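> kindly return the folded structure for what I paste below:
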Amino acid sequence: MSFSGIVTIPGSGGGMMLGGYLVKRFRLKCRGIIRLCACSMSISLLLAPSFMTYCTRPPIAGVSVAYNGTSTGSLTSSCNEDCGCNTAAYEPVCIENEMLFFTPCHAGCKNVTEDKGVKIYHSCSCLDTSLSGNNTVPEVTDGICTKDCVWLYVYCVLMLFIMVVSFATMSPGTTPGPILLGFILDSTCRVWSEKCDGGRGSCWVYDTEDMSTRLMIWWIAIKVTGITFFLLASFVYRAPKESSHNENPTVEIPDPIGSISMTLDVNGKTDPVFTKM
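Coordinates of the predicted model:
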């Protein structure tokens, strides 16, 4: 189940409406808006540890843990090197809810059966019998290992609050550093897809722990920078002087006979003055 839409849409939309309401409710001028932005960023900065709330994922053979004497960072081992496996598609299989293989091919599986819509793989040469707990052949099922994680709900609540506070000082259409953020996410990728031409495609597996740490550092950096400049702007800002206006402006109304100049006084009365064309 995806919670991204539930968090981002209400959070960003509600935050922008909250910002507009605060400006209107307290009749904030330029200096007040600057301080509101600094306050919003300060609250967001205090919520930076929210990025460290994540659910641990089961280890992936060849990615986060070694298997059959193979070092991490290589999905190919002696048990599957003759299978011709690749990373063009991510089809994870789970072993007893304890370990993931990138695909059935990387687990060395040769046969598959289906039970109530669930694929079960057999004759897998890369399995460790100790994973089953009784030294028997462990069961290999299709899909990612699932475990209950209470941190998911905690994270969603915290991120919703972060979105509201952050977008309270943003205008619609604002994009927060997409290039830098994309670079940070790409730097935490552990397995990339392979294109037919041998190039690199999209990321299949991210290191969630590394991603959480990098995102928190990125968040703290941009918030500290933003707060610094907002506070600096608040101190150096000088309100513009009231410009003098003509107390008796005239409005020229074209007329076929002549022109009528309407002189407006401070009491709102009008005195028509006819002038000849």
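> only C-alpha atoms from now on, for both contacts and neighbour counts.
OK.
> helices along the stretch 1-150 of the chain, start to end?
Per DSSP state H, counting those that start in this stretch, the stretch 1-150 of the chain carries helices over the ranges 4-25, 30-46.
> would you do the same for the sequence below? I want to compare the two.
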Amino acid sequence: DVQLTNKDPRWVGAWWLGFLVAASLVAISAVPYFFFPREMPKEVGERDFPVVLLRNLRHPVFLLVVLAQVNLSAMVAGLATFMGKFLERQFSLTASLANMIIGAVNIPGAMVGIVVGGAILKRFQMSLRQCSAMCVLGMFLCLLLAFPLLFLGCPTQKVAGVTYSESSEFEHYALECNLQCNCPEKAYNPICGSNNIEYISPCSAGCRVVNIDVDKNSVLNYTNCSCISKNGLAGFAKPGTCGTGCSHLFLPFVVLSCLAGILASISHTPSFMLILRSIQPEDKSFAVGIQFMLLRVLAWMPGPVLYGSAIDTTCILWEKKCDRKAACRYYDNNLFRQRYLGLQFFFEVGAF
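Predicted structure coming up:
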């Protein structure tokens, strides 16, 4: 009888609630549009559309700034989509805590960076050259702070039959001590042994006794486990994962990522002003439309897919349903960190 809590890696929760709230807010914000006139004054005729589009795309400042923003948006897309999963797997956090930290630290940090960038721009009345220098300086400092993040992480936890085996002859689920148990391959109910090794299920650890807390109707521990032994005696296990055991690196990681986000966001307002000041006055609204179209097509649409594909290559144990891959149970934490943060660092270099 599998019992789930919000600390369990299989816990899903009300994932749809955020989309429901966001959809309601979008619907409410759409109401004022019903009061606009049927037709708006056209500034650019249909025949002039190709000419204006080509003129903007051939503008060197506009094109370079938009390409830099595409790289920066691709980095943000990966952060918004998978940073919660990264923190959860890398530092053994619950999904709710990981997302709460992103909402409480990273997002406000980005907001602070945008406000600071705008305040500096207004205070010193910067020219185009000074705006571009400010963007370059902000991204350079962001790169310096982001680079150490590639090395701040936790190793993959020891999982019997997956990442750790005393005998190389036995693979997934097939440990010598539990061969007579006939454990089902689909069973996934992780437990942490007294030897600090994680097992995929009580069956894979050879546990014969389950101790139940009658008052809370929950499992206390598993005992008489043949695969968990010390001094020749059968060991015990507690429900849940063992974790990665390097929580001391979590705070430095959060601080560095927050500072890097602030520095990257400082360049947001100056880069936007570069576009508005370099484009002809009659093309400004059209250029902004092209800018946001390119950001969505080149960054926000393919970005999460690229990150997801890279993360999937780091999986070392897949759950299978109908002989097809479903959810990943265990990742190689080192590869996960290198490929996920490596992609973010790559896009930061592109924005620089």
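> re the thing from before, out of the helices of the stretch 1-150 of structure 1, nearest to residue 189 of structure 1?
helix 4-25 (19.6 Å; C-alpha to C-alpha).
> just the helices of the stretch 1-150 of structure 1: most buried one?
Greatest average neighbour count among these goes to helix 30-46 (a mean of 19), per mean count of other C-alpha atoms under 10 Å.
> ok and that one relative to helix 4-25, angle-wise?
If you take axes from the mean of the first three to the mean of the last three C-alpha atoms, to 10 degrees, helix 30-46 of structure 1 sits at 150 degrees to helix 4-25.
> now do the same for residue 236 of structure 2: its match in structure 1.
Alignment note: residue 236 of structure 2 maps to residue 139 in structure 1; criterion TM-score structural alignment.
> how about residue 252 of structure 2?
So residue 252 of structure 2 corresponds to residue 154, using TM-score structural alignment.
> same question, residue 159 of structure 2
Checking TM-score structural alignment: residue 159 of structure 2 goes with residue 60.
> for the closest residue in space to its match that isn't next to it in sequence, give me its contacts.
Distance criterion C-alpha to C-alpha, 6 or more residues apart in numbering; nearest residue to residue 60 of structure 1, sequence neighbours excluded, is residue 100 at 4.6 Å. Applying C-alpha atoms under 8 Å, 6 or more residues apart in numbering to residue 100 of structure 1 gives the contacts 58-61, 92-94, 144-145.
> aligned partner of residue 100 of structure 1 in structure 2?
Checking with TM-score structural alignment, residue 100 of structure 1 has residue 198 as its match.
> how far away is its match from residue 21 of structure 2?
Using C-alpha to C-alpha, to the nearest Å, one gets 38 Å for the distance from residue 198 of structure 2 to residue 21 of structure 2.
> next one: residue 292 of structure 2
Distance from residue 292 of structure 2 to residue 21 of structure 2, by C-alpha to C-alpha: 24 Å.
> what does residue 202 of structure 2 give?
Plainly put, residue 202 of structure 2 is 40 Å away from residue 21 of structure 2 if you go by C-alpha to C-alpha.
> those two - which one has more neighbours?
residue 202 (28 against 11; other C-alpha atoms under 10 Å).
> biggest strand in structure 2, by residue count?
strand 218-230 (DSSP state E).
> how far is it from where the chain is centred?
35 Å (C-alpha atoms, centre = their mean, to the nearest Å).
> likewise for stretch 132-152 of structure 2?
On C-alpha atoms, centre = their mean, the centre of stretch 132-152 of structure 2 falls 19 Å from that of its chain.
> repeat for stretch 12-27 of structure 1
Distance, centroid of stretch 12-27 of structure 1 to centroid of chain: 22 Å (C-alpha atoms, centre = their mean).
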